[in-house]
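Engineer: Any chance you can model this:
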Amino acid sequence: REASAGKVSLPALDMLMSYEPHPQHVAVEAVRKGAADVLGHLINTEVISVNEEITTPEGKKTTLTAEALTNGQYTAVKTLIKNSADVNASPEPAISAGIQGGCFQGGKAIKHLKRVVEAGAHINTPPGSMSPLAAAVQAANEASNLKAANRIVNFLLQRGADLSSTDHKGTPALHLATAAGNHKTAKLLLDKGAPATQRDVGGRTALHIAAANGDGKLYKLIAKKCPDSCQPLSSHMGDTALHEALYSDKVT
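Structural biologist: Coordinates of the predicted model:
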């Protein structure tokens, strides 16, 4: 726990580790503190294997890379990659975990993300998982600097992110932006070809979402992308976008 302040003596650590009953916990602590030197030392001295499944002090099964990504510790991620970590050996998609953990922020966000991608992290992930694009859109919805957040979205699209990909609940990226009233990210997705007729698990299109939210600007933006095909579409409940607007207390 003193590692991030540069107070750890590696020889002293080696001596203590011979009595440590849970070496994985020490490695987890080094990751969480961003103590890259300590982490690298534990790997080089074979106290821990870079790709082994670990158990956190809280009892969670994970990997060092996943722990670094979810805790936003890019220096630890970089150290693990240098030591041949399998970035995809993680309970959660690596890029998604990094985005949600705050690993790709600031002026070097794209550089850091690019390094993880070049290490083999999947741009697209199986249905039922949080796709990197969905994670990036959610982050953009909550961002104080939307322009910077949209650079992440755009980077993923340039690298081949599936515009129809969803979060772990099956909600498409366009729906996420629309539900949040995030016009700029929704427009970016639509301009890149996001399918305006795509449905969520309830059978609703993004047009349904915009109508229910009383968001006239987004409604028009989406409707222009599918002038003849979106409006007649019904949800699994049999409701069109017009029905959503009529039911909504947000429409005046």
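
Engineer: Please make it C-alpha for all contacts and neighbour counts, starting now.
Structural biologist: Will do.

Engineer: Skipping its backbone neighbours, what lies nearest Ala140 in space?
Structural biologist: Distances taken as C-alpha to C-alpha, 6 or more residues apart in numbering put Ala149 closest to Ala140, at 5.0 Å, once the chain neighbours are dropped.

Engineer: would the one you found count as being in a helix?
Structural biologist: Yes - the assignment for Ala149 is a helix, going by DSSP: H, G, I helix; E, B strand; the rest coil.

Engineer: Please determine how far it is located from Ala206.
Structural biologist: Note on Ala149: its distance to Ala206, by C-alpha to C-alpha, to the nearest Å, is 21 Å.

Engineer: Who has more neighbours out of these two?
Structural biologist: Ala206 (30 against 24; other C-alpha atoms under 10 Å).

Engineer: residues touching the more buried one, list them.
Structural biologist: Ala206 makes contact with Leu174, His175, Thr178, Ala196, Thr197, Gln198, Arg199, Ile222, according to C-alpha atoms under 8 Å, 6 or more residues apart in numbering.

Engineer: need those residues in CSV with secondary structure and distance to Asp162, can you?
Structural biologist: Shown next, in CSV, are those (DSSP: H, G, I helix; E, B strand; the rest coil; distance: C-alpha to C-alpha, whole Å):
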residue, secondary structure, distance to Asp162
Leu174, helix, 11
His175, helix, 14
Thr178, helix, 17
Ala196, coil, 14
Thr197, coil, 15
Gln198, coil, 13
Arg199, coil, 15
Ile222, helix, 18
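
Engineer: Let's see this one next, to set against the first:
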Amino acid sequence: MSPNHSEPRNPRINAASRDRSSVVKFLLEKGAPRSRVDINGNTPLHIASVRGTCKTVELLLTPECVVKANIDGDYPIHVAAAAGNLPVVKLLIDYMSMYKDDINCDCEPHSCKSSEEDTPLHAAAQFGQVHVMQYLLACGAKVNARNEKNF
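Structural biologist: Sure, this is the predicted structure:
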């Protein structure tokens, strides 16, 4: 898991990576798909979750994209937590809670697991994002949750 990604390959992902919400909005209005991925399996939502503002992330939110894993097996909430983007972590948790019935995820948003069984708390801890860790713990994240490496 890394909050850094390779250079985007298409205009939609490029706009998301540069937090250009007006460009993202324009491309979406012209029919650009929210769920198309780059070479690392990142959707524009993954990319915007790293560096973006809530305004850009809100444009890209769909039940499908919020639980779409990249090639590392991480959801957008994992990359936001790893990057220390607390406003986006909060937004994703709120969205996932609000649309839980529409999202194919059987866990609480603050505890959803990647393909390696990492929770957002694991992601935040791995990159020293203490402010995100504090928020996730306040939301009820389990401090003793284990991943596949037994961490």
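
Engineer: if we can go back for a sec, let me know the closest of the contacts of Ala206 of structure 1 to Glu118 of structure 1.
Structural biologist: Taking C-alpha to C-alpha as the measure, Glu118 of structure 1 lies nearest Leu174 of the contacts of Ala206 of structure 1, at 26.3 Å.

Engineer: Which residue of structure 2 is paired with that closest one in the alignment?
Structural biologist: Using TM-score structural alignment, the partner of Leu174 of structure 1 in structure 2 is Leu121.

Engineer: Now the buried members of the contacts of Ala206 of structure 1.
Structural biologist: Buried by 16 or more other C-alpha atoms under 10 Å: Leu174, His175, Thr178, Ala196, Thr197, Gln198, Arg199, Ile222, out of the contacts of Ala206 of structure 1.

Engineer: residues in contact with the residue nearest the centre of structure 2?
Structural biologist: Note on structure 2: the residue nearest the mean C-alpha position is Pro76, at 1.4 Å, using C-alpha atoms, centre = their mean. Pro76 of structure 2 makes contacts with Leu45, His46, Ile47, Ser49, Val66, Val67, Lys68, Ala69, as judged by C-alpha under 8 Å, 6+ apart.

Engineer: Report the secondary structure state of the residue mapped onto the first one from structure 1.
Structural biologist: So the one you mean is Leu45 of structure 2. If you follow Leu45 of structure 2 across to structure 1 using TM-score structural alignment, you land on Ile95. Three-state assignment for Ile95 of structure 1 (three-state DSSP): helix.

Engineer: Quick check: the gap between the residue nearest to the centre of structure 2 and Ser111 of structure 2.
Structural biologist: Pro76 of structure 2 is 13 Å from Ser111 of structure 2, by C-alpha to C-alpha.

Engineer: can you check Lys149 of structure 2 too?
Structural biologist: In terms of C-alpha to C-alpha, Lys149 of structure 2 sits 17 Å off from Ser111 of structure 2.

Engineer: Looking at the two, which is more packed in?
Structural biologist: The neighbour comparison of Lys149 of structure 2 against Ser111 (other C-alpha under 10 Å) goes to Ser111, with 23 against 8.

Engineer: Which helix or strand contains the aligned residue in structure 1 for the more buried one?
Structural biologist: By TM-score structural alignment, Ser111 of structure 2 lines up with Ser164 in structure 1. Under DSSP states H and E, no helix or strand contains Ser164 of structure 1.

Engineer: so Ser164 of structure 1 makes contact with Ala173?
Structural biologist: Yes - using C-alpha atoms under 8 Å, Ser164 of structure 1 is in contact with Ala173, at 6.9 Å.

Engineer: Can you give me the neighbour number for the corresponding residue of structure 1 for Ser21 of structure 2?
Structural biologist: Using TM-score structural alignment as the criterion, Ser21 of structure 2 maps onto Tyr74 of structure 1. Other residues within reach of Tyr74 of structure 1, judged by other C-alpha under 10 Å, total 25.

Engineer: Going by residue numbers, what spans are helices in structure 2?
Structural biologist: Assigned by DSSP state H, the helices in structure 2 fall at 11-17, 21-29, 44-51, 54-60, 63-66, 76-83, 86-98, 120-126, 130-139.

Engineer: Enumerate the positions of the shortest one that are buried.
Structural biologist: Along helix 63-66 of structure 2, these residues count as buried under the neighbour rule (16+ other C-alpha under 10 Å): Pro63, Cys65, Val66.

Engineer: Would you reformat those as CSV and include distance to Leu137 of structure 2?
Structural biologist: What follows is these, written out as CSV (distance: C-alpha to C-alpha, whole Å):
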residue, distance to Leu137 of structure 2
Pro63, 24
Cys65, 24
Val66, 21
